[in-house]
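Engineer: Got a sequence here, can you build the structure:
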Amino acid sequence: MSIKAILTDIEGTTTDINFVHKTLFPYAAKYLPDYVREHAEDDAVQAILADARTELSDPEAELETLISAFLNWIEQDKKVTALKALQGLIWVEGYQQGDFTGHLYHDAMTYLQSWHEQGLPLYVFSSGSVKAQKLLFGYSDAGDITGLFSGYFDTTTGHKREQASYETIAGVMGLDAAEVLFLSDVSEELDAARAAGMQTVLLARDEEPEMCSHTMVTSFDEIEL
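Structural biologist: Predicted coordinates for the structure are as follows:
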């Protein structure tokens, strides 16, 4: 079946995973305590803190307890929605102040632009919040490229290793799952997407996985639609 839309991961796929782990995460960890204390009364932050209390199963958790929890989740690379939302708010300031720009692989940028020009709808599915996704692409090395994408999905849609998430995404797109190509560097995510009926390609930029049943490429240049 022909491909009518492309769904892409970010970390390790369009963007060097080191940018996330060596730039974004440390930046959020450094500024998170002061940011939470200074903005604790903001509506957006209050909602995030409420979600964090739910995650901890402690509705009475105090601010410092929550700050410690956020930092612990960062250290453990936990995919906690409340953390992702908070990181997004902190990164807004970093991007706007020019502290960093969103990394993009040159081949990814080239082909995303080309596919967009061909009229192929592009979507993003990342464990990072939609806000964080839009920031990375809005303040990317190549400038603001958010206009290339027709939609964004994060863990509020579902976990990336669960079939139901991809079924939901295909439904939002209004397409048969078999008409969607999902790009990722994680085999388990591709397994879930394929179980939902999507076509899949694994980006193995640094090293070839020992076992993989998906079409495998080392860059966007090798992807055949």
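
Engineer: Only C-alpha atoms from now on, for both contacts and neighbour counts.
Structural biologist: Will do.

Engineer: can you pull out the helices in this structure?
Structural biologist: Counting by DSSP state H, one finds helices in the chain at the ranges 17-19, 25-39, 43-56, 63-76, 81-96, 106-117, 130-138, 163-173, 187-195.

Engineer: Wait, residue 111 touches residue 222, no?
Structural biologist: No: Residue 111 lies out of contact with residue 222 (CA atoms under 8 Å); the separation is 10.3 Å.

Engineer: which one of the two has more residues nearby?
Structural biologist: Neighbour count, other CA atoms under 10 Å: between residue 111 and residue 222, residue 111 has more, with 14 against 11.

Engineer: before we move on, the earlier item: CSV for the helices of the chain, including distance to residue 214?
Structural biologist: CSV is the format used below for these (distance: least, CA to CA, whole Å):
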stretch, distance to residue 214
helix 17-19, 21
helix 25-39, 30
helix 43-56, 34
helix 63-76, 28
helix 81-96, 29
helix 106-117, 19
helix 130-138, 25
helix 163-173, 16
helix 187-195, 8
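
Engineer: residues contacting the residue at minimal distance from the centre of the chain?
Structural biologist: Centroid-nearest residue in the chain: residue 126, 2.4 Å away (criterion: CA atoms, centre = their mean). By CA atoms under 8 Å, 6 or more residues apart in numbering, the residues touching residue 126 are 8, 9, 10, 11, 133, 153, 154, 155, 160.

Engineer: hmm, try it at 10 Å
Structural biologist: Residues counted as contacts of residue 126 (CA atoms under 10 Å, 6 or more residues apart in numbering) are 7-11, 132-133, 152-155, 159-160, 184.

Engineer: One more, so I can put them side by side:
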Amino acid sequence: MASLPVVALNGALAGRASRGYLERKALAKARIQASKLCRRFCTLGWASSAGGGIAVEVRRDSVPRSNRLIAAGRRPGARKDRVMPDYMYGLSANGSILPLPSPKLYSSKPPRCMSCLSFCTKTGKGAASYANIRTYVKAGALNSDNRTEPLPRCVVLDIEGTTTPISFVTDVLFPYARDNVGRHLSATFETPETRDDIKLLRSQVEDDLKQGVQGAVPIPGDEAGKEQVIAALVANVEAMIKADRKITALKQLQGHIWQTGFENNELEGVVFEDVPKALTNWHSLGIKVYIYSSGSRLAQRLIFGKTNYGDLRKYLCGFFDTYVGNKKETRSYIEISESLGVDKPSDVLFLTDVYQEAVAAKDAGLKVLILIRPGNGPLPENHGFKTVSSFLEI
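Structural biologist: Model prediction:
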């Protein structure tokens, strides 16, 4: 960038740079907005190289510019379309570096702070320069017309194909449940938890037999003996898994089987690289994040509680499963939006990889984005939804 745009933000009162102030949301928002602007400028072709930097002022009119804080800097060598909030430093108006970006994301070294302050203080009195761009961005996201869009109050995430590779579910979780269902039932047959699982499966299989569902076999009563009951249960569960059925009876049992696997360190959740970064960003902006999956709430907590990026549950406010309804039915999303306490359904952003789920959520009034991830199925032509390949594009 030949010269540096300075973008003013509404922020908290910036007097002395106390630790309490530095940990408030104003500076965090400025860092997030600076990284968004870097990516936007790169997309528009204004700043395509790795050189240059950007500074964002945490602003309130009642505070003299000499007392305001600035989010500035960039990770050396990083293209601007890859700049993240963690790459940005906090600066005081006199050039003092305040909170350093965390070094843990970058091996042993934090990113170096670029020489951005000279652009912000070239009057010699700490007054910010607005020579190029005088843009005031409230809490919102820049769109392609350089206008602002309100951030969602809540984000609801699908798991399979959205936060997590489909291959992890189909090649790891499902086989683990299928291979261990007999062992699990034998070891826990008399526990209240498993008795409840068996009751749900009996009810589901009875309905399946009436409807002629392929693979359904009768489950004998307990008087037939434990081994025969378990054998019938295993046959039904294997058929349900093979058909990838999204039913509560199956998902509840799978969750309990996976719990054993996670507790024994035989399983670890997998999420895409952009997921923890996006969760951190949304959390810093006060956006509440929820999960809606056909997997049980227990299974959801297990997956995010022990991932390849650590425990991510601290960023999640709640979990929805098939008890709220089928994921391809509009009523399910109406129920979710009503339970989140938002003013209107459009305050909720739903992220999924499944077209039918996107249609159902849109019909309920939610905002929707479809994820294009490796291994995801094709979408219909002219599907009409915006798509992204990473949460960081949102």
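
Engineer: Drop the TM-score for these two in here.
Structural biologist: Overlay of the two chains. TM-score (TM-score structural alignment, normalised by the length of the first structure): 0.94; 223 aligned residues with a CA RMSD of 1.5 Å.

Engineer: that older thread, mind picking the two most distant members of the contacts of residue 126 of the first structure?
Structural biologist: 132 and 184 (17.7 Å; CA to CA).

Engineer: And the residue located most distally from the centre of the first structure, how far from residue 52 of the first structure?
Structural biologist: Note on the first structure: the largest C-alpha distance from the chain mean falls to residue 60, namely 30.4 Å (CA atoms, centre = their mean). Relative to residue 52 of the first structure, residue 60 of the first structure is positioned 11 Å away (CA to CA, to the nearest Å).

Engineer: same thing with residue 69 of the first structure?
Structural biologist: From residue 69 of the first structure to residue 52 of the first structure the distance is 8 Å (CA to CA).

Engineer: more crowded one of these two?
Structural biologist: Neighbours around residue 69 of the first structure and residue 52, counted as other CA under 10 Å, are more numerous at residue 52. The numbers are 22 against 17.

Engineer: residues contacting that one?
Structural biologist: Residue 52 of the first structure neighbours (CA under 10 Å, 6+ apart): 46, 58, 59, 61, 66, 67, 69, 70, 80, 81, 82, 83.

Engineer: likewise residue 192 of the first structure?
Structural biologist: Applying CA under 10 Å, 6+ apart, the residues near residue 192 of the first structure are 159, 160, 161, 162, 163, 164, 165, 166, 167, 198, 200.

Engineer: Show me what it lines up with in the second structure.
Structural biologist: Applying TM-score structural alignment, one finds that residue 192 of the first structure aligns to residue 360 in the second structure.

Engineer: Now do the same contact list for the spatially closest residue to that match that is not a sequence neighbour.
Structural biologist: Computed as CA to CA, 6 or more residues apart in numbering, the closest residue to residue 360 of the second structure that is not its neighbour in sequence is residue 330, at 4.3 Å. By CA under 10 Å, 6+ apart, the contact set of residue 330 of the second structure is 356, 357, 358, 359, 360, 361, 362, 363, 364, 365.

Engineer: Residue 330 of the second structure matches what in the first structure?
Structural biologist: Matched to the first structure by TM-score structural alignment, residue 330 of the second structure sits across from residue 163.

Engineer: and its match, how far is that from residue 81 of the first structure?
Structural biologist: Counting by CA to CA - residue 163 of the first structure and residue 81 of the first structure are separated by 19 Å.

Engineer: Please apply the same query to residue 104 of the first structure.
Structural biologist: 24 Å.

Engineer: Hmm, residue 162 and residue 391 of the second structure touching each other?
Structural biologist: Yes: the pair residue 391 of the second structure and residue 162 passes the contact test of CA atoms under 10 Å, sitting 9.0 Å apart.

Engineer: what's the overlap in contacts for these two?
Structural biologist: By CA under 10 Å, 6+ apart, residue 391 of the second structure and residue 162 have these common neighbours: 272, 275, 351, 371.

Engineer: Map the third one onto the first structure.
Structural biologist: The pairwise alignment with the first structure assigns residue 351 of the second structure to residue 183, based on TM-score structural alignment.

Engineer: can you check residue 270 of the second structure too?
Structural biologist: Under TM-score structural alignment, residue 270 of the second structure pairs with residue 103 in the first structure.

Engineer: Tell me, how many residues neighbour its match?
Structural biologist: 21.

Engineer: If we only consider the contacts of residue 52 of the first structure, which is nearest to residue 209 of the first structure?
Structural biologist: For the contacts of residue 52 of the first structure, with residue 209 of the first structure as the reference and CA to CA as the criterion, the closest is residue 80, at 26.7 Å.

Engineer: could you measure the closest residue to that closest one other than its chain neighbours against residue 119 of the first structure, distance?
Structural biologist: Excluding its sequence neighbours, the residue lying closest to residue 80 of the first structure (CA to CA, 6+ apart) is residue 73, at 7.4 Å. According to CA to CA, residue 73 of the first structure and residue 119 of the first structure sit 39 Å apart.

Engineer: Settle it for me: which of those two has more neighbours?
Structural biologist: Between residue 73 of the first structure and residue 119, counted using other CA under 10 Å, the more crowded position is residue 73 (15 against 11).

Engineer: what does the more buried one align to in the second structure?
Structural biologist: So residue 73 of the first structure corresponds to residue 240, using TM-score structural alignment.

Engineer: My guess is its match contacts residue 247. True?
Structural biologist: Yes: applying CA under 10 Å, one finds residue 240 of the second structure in contact with residue 247, separated by 8.8 Å.
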